[in-house]
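Novice: Give me coordinates for this.
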Amino acid sequence: MQALIWDVDGTLAETERDGHRLAFNEAFQALGLPWRWDERRYGELLAVTGGRERLLHDMATRPDAPADPDARRALAARLHALKNERYAAIVAAGGIPLRPGVAELLDEARRAGLPMAIATTTSRSNVEALLGAHLGPGWAAGFAAVVCAEDAPRKKPDPQAYLQALAGLGCAPAEALALEDAWPVRGARRPRKRRAPRRLTPPRCRSPRPRRSRRAPRASTARSGRRAAAARCRCG
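Specialist: This is a model prediction of the structure:
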């Protein structure tokens, strides 16, 4: 392994349930819409990648959503922009901590000189809000590439974001480990993905167990071998 590629939402932090969902509901309320996404509904909507796409998917099921496609897209864009503002406020207020072990793994990788990149389909403003709050204003210097929704418009599981991150790292897919909470990207030989990040620690050495001595063959087995040898001699 020569590099790490990080997803953001759900991997670096539990941003979906405690961040984006709440921000969407605040955006609905701000525009006077009677829509609310509870945890169950939002869990279903997570099957759709991308916040704006998620809004459009949900609106297709609502009789009180605009019927005109252009008006629906305009409303989705307005809601999404407002949601991003509310999300940044939630992060700034300390409402979204990093997942346990993430800060330690980031620091461990930096000290080991392991190059890292970010590959996400969330907006750059959301990434800047989260990592700026937890890693400081110079957070981007710790990553060889930061690929966001604006850079890779084809949403996951399309591998576009990962391929751009690999290009920024200058390594092949087999040389990078991707930490991701979503389904694997499409395409052969893409970076391996794990559901949750774990610290990179060397395996513990174990003393080799003493080898058991082979037991002598049972008498019946030895006799059978002698009879077979005698038979071969008679045939010769």
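Novice: okay, CA-based contacts and neighbour counts for the rest of this
Specialist: Will do.
Novice: What residues does residue 49 make contact with?
Specialist: Listed by C-alpha atoms under 8 Å, 6 or more residues apart in numbering, the contact set of residue 49 reads 121, 155-156.
Novice: quick one: the strands in the chain?
Specialist: Listed in chain order, the strands of the chain (DSSP state E) span 3-6, 116-119, 145-147, 176-179, 192-194.
Novice: Need the winner for burial among these.
Specialist: Scoring the strands of the chain by mean neighbour count under mean count of other C-alpha atoms under 10 Å gives strand 116-119 as the most buried, with a mean of 26.
Novice: quick one more, to check against the first:
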Amino acid sequence: MSSSSLAAVLWDMDGTLVDTEPYWMAAETPLVERFGGTWSHEQALSLVGRGLEDSARIFQQAGVQMAIHDIVDHLTDAVMGQLATDGVPFRPGARDLLRSLRDAGIKTGLVTMSLRRMADTVVDLIDFDAFDVVIAGDDATRPKPFPDPYLQACAALGVAAQDTVAIEDSPTGVRSAVASGAAVIGVPLMVSIAGAGAHAVWPTLEGTSAADLRAFHSTHRAAAHPSRESRA
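Specialist: The predicted structure follows:
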């Protein structure tokens, strides 16, 4: 049975926890050009938040003559190489908010469409035990925007989706989290999330804490179930 308290916070990775989208884009253009094609910034933006296999099919349509898994591995290797060289570019406030959640005893999950080997690399570079569970692109039964990755994270954590807050930066990710039943905060970075259904849009995570997420979740639940909350 669901409670009305915040049980867990679920994080997207690329663009939400870490600003790696430029790394992906830097890997995409030379890949397409190797096969004689062209790749625009607008095309790159259209892939933000998508599952890697879906993105690989789009690269095939753009002329990349490689198997889907080879495209995924190539791009992942390129991004991981840049992470190794330049470090992990955490978004402002993200690391501090994670620490606040851990100090408050709130469960955390990472829900990303990147491969697990990349997700594990990012998690391993955080200097504290930041996540209770990681659901990566190669774990998901269906990719975002389906709710599956978020529901899998909830199942692994032993929590109900309505008792969680999800943090996302892309329309695809927001739709996935909303469909799961989570209360969703959008923190846009490279693309607009207008119309995707986020329950709140925050310009930044900087200066936020576990208390802010608890307050947001409580307000969201009260609005979603006014009669239930009024009797509590």
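Novice: Report the TM-score for the pair.
Specialist: Remark: TM-score between the superposed chains equals 0.70 [TM-score structural alignment, normalised by the length of the second structure]; 186 aligned residues with a C-alpha RMSD of 2.5 Å.
Novice: picking that back up, want to try TSV for the strands of the first structure, with distance to residue 130 of the first structure as columns?
Specialist: Converted to TSV, the strands of the first structure look like this (distance: least, C-alpha to C-alpha, whole Å):
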stretch	distance to residue 130 of the first structure
strand 3-6	13
strand 116-119	13
strand 145-147	13
strand 176-179	17
strand 192-194	21
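Novice: hang on, the earlier thing: for the contacts of residue 49 of the first structure, which single residue is the most surrounded?
Specialist: Sorting those by how many neighbours each has (other C-alpha atoms under 10 Å) puts residue 121 first, at 26 neighbours.
Novice: mind checking what it lines up with in the second structure?
Specialist: In the second structure, the residue matched to residue 121 of the first structure (TM-score structural alignment) is residue 113.
Novice: Touching, that match and residue 145? I think so.
Specialist: No - at 10.3 Å, residue 113 of the second structure does not count as touching residue 145 under the criterion of C-alpha atoms under 8 Å.
Novice: Spit out the contact partners of residue 120 of the first structure.
Specialist: 6-9, 147-149, 161.
Novice: tell me the centre residue of the first structure?
Specialist: residue 180 (1.2 Å; C-alpha atoms, centre = their mean).
Novice: That one touches residue 194, doesn't it?
Specialist: Yes - using C-alpha under 8 Å, residue 180 of the first structure is in contact with residue 194, at 5.7 Å.
Novice: re earlier: list the residues that contact the match of residue 121 of the first structure.
Specialist: 49-52, 136-138, 143-144.
Novice: again, 7 Å this time
Specialist: For residue 113 of the second structure, the contact set (C-alpha atoms under 7 Å, 6 or more residues apart in numbering) comprises 51-52, 136-137, 143.
Novice: Of the residues you listed, which ones are shared with the first structure?
Specialist: Retained in the first structure (both residues aligned by TM-score structural alignment, their matches' C-alpha atoms under 7 Å) from the contacts of residue 113 of the second structure: 51, 136-137, 143.
Novice: Take those residues and write them to CSV, including distance to residue 81 of the second structure.
Specialist: Formatted as CSV, those follow (distance: C-alpha to C-alpha, whole Å):
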residue, distance to residue 81 of the second structure
51, 20
136, 19
137, 19
143, 24
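Novice: So which of the residues you listed is the closest to residue 229 of the second structure?
Specialist: residue 143 (33.5 Å; C-alpha to C-alpha).
Novice: Aligned to that closest one, what sits in the first structure?
Specialist: Residue 143 of the second structure maps onto residue 155 in the first structure, by TM-score structural alignment.
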